[in-house]
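Student: sharing a sequence plus its predicted fold:
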Amino acid sequence: MPHATPLRYLTALAGVAVLAGCAAKGPGPLYMWESFPRQQYSTLLRESASPDEQIRTLEAHAEKARGTNAALPPGFRAHLGMLYIGNGNPQRARELWQAERTAFPESAPYMDRLLKKLDGPAATTKGDNPA
């Protein structure tokens, strides 16, 4: 049985260190959640801060996500749009709902319904005309 040389030991040790370093790092979170779920829950319970304060908090969250190139979670833009509607800013709500629809195509039916309501009763889409 041949003796292992110090070079073999060092090579093996380096290989183990590289593999251990790779195994220790997993993928990061898919979305930047932060306090969004808690804030949304508080809003539903009507225990939250004022709509203006909620908007400021969520806009700061969105800015931080943009700065770190992180993705906003599902429903974030939709929730923020609802806050803007409550604050009398339908144009900003429209922008956010369209962005939610783009980011999460599975939200399209709900976002389309909100956008249609935003347009008022005069708005019709294909298939809505009873003719």
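Tutor: In hand now; what should we look at? Keep in mind that what you see is a predicted model, and the values were worked out from it rather than measured.

Student: C-alpha only now, for contacts and for neighbours.
Tutor: OK.

Student: which parts of the protein are helices?
Tutor: 6-24, 36-44, 51-67, 76-86, 90-103, 108-119 (DSSP state H).

Student: tell me which of those sits nearest to Leu30.
Tutor: helix 51-67 (11.7 Å; CA to CA).

Student: one more structure, for comparison:
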Amino acid sequence: MQSMASFTRTTRLALLLAIFALTGCATQKSLYAWNDYSPQVYQYLKEGGGSADGQVLALEKGIEQASAQNAKLPPGYYAHLGLLYLNTGHSDKAIAAWNREKDLFPESTQYIDYLMNNMKKNGS
């Protein structure tokens, strides 16, 4: 009879641990504040640039939200925003956004420098 009570106690303990483990996984916070970033990139690619002004506003709003939440934006966020700025004729803002991308993600330096050099070659 005692082995049955031990089995039940062990089963309950295992079940309780499993619940805690699953609960811990379900509440894990994302490393980055994605906000509307993914839908904006999709829209940009789908429409070939499309309504860049609206996308700029959405991404700028995402920056404000992330700042208010003290959250990090994902890699590529400022790079994409820079491309949108360039498409809307704001090359100074594009350079600022790209420099911010390089500051946050130094591994992007080569790509960002490529974008900046192309911009200069094209006279933007």
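Tutor: It's in. Since we're looking at a predicted model, the values are computed, not measured.

Student: any idea what the TM-score is?
Tutor: TM-score of the superposed chains, computed with TM-score structural alignment, normalised by the length of the second structure, equals 0.72; 102 aligned residues with a CA RMSD of 2.4 Å.

Student: of all the residues in stretch 67-80 of the first structure, which ones are buried?
Tutor: Using 16 or more other CA atoms under 10 Å as the test for burial, stretch 67-80 of the first structure gives 70, 72-73, 75-80.

Student: center of the second structure - which residue?
Tutor: Pro74 (2.9 Å; CA atoms, centre = their mean).

Student: if I look at that residue, how far off is Glu101 of the second structure?
Tutor: Separation of Pro74 of the second structure from Glu101 of the second structure (CA to CA, to the nearest Å) stands at 10 Å.

Student: now swap in Leu22 of the second structure and tell me
Tutor: In this view, Leu22 of the second structure and Glu101 of the second structure are 35 Å apart by CA to CA.

Student: okay, the two: which has more neighbours?
Tutor: The residue with more neighbours, out of Leu22 of the second structure and Glu101, is Glu101; 25 against 10, by other CA atoms under 10 Å.

Student: right, and that one touches His80 too?
Tutor: No: in terms of CA atoms under 8 Å, Glu101 of the second structure does not count as a neighbour of His80; the distance is 9.3 Å.

Student: residues contacting the residue nearest to the centre of the second structure?
Tutor: Applying CA atoms under 8 Å, 6 or more residues apart in numbering to Pro74 of the second structure gives the contacts 32-34.
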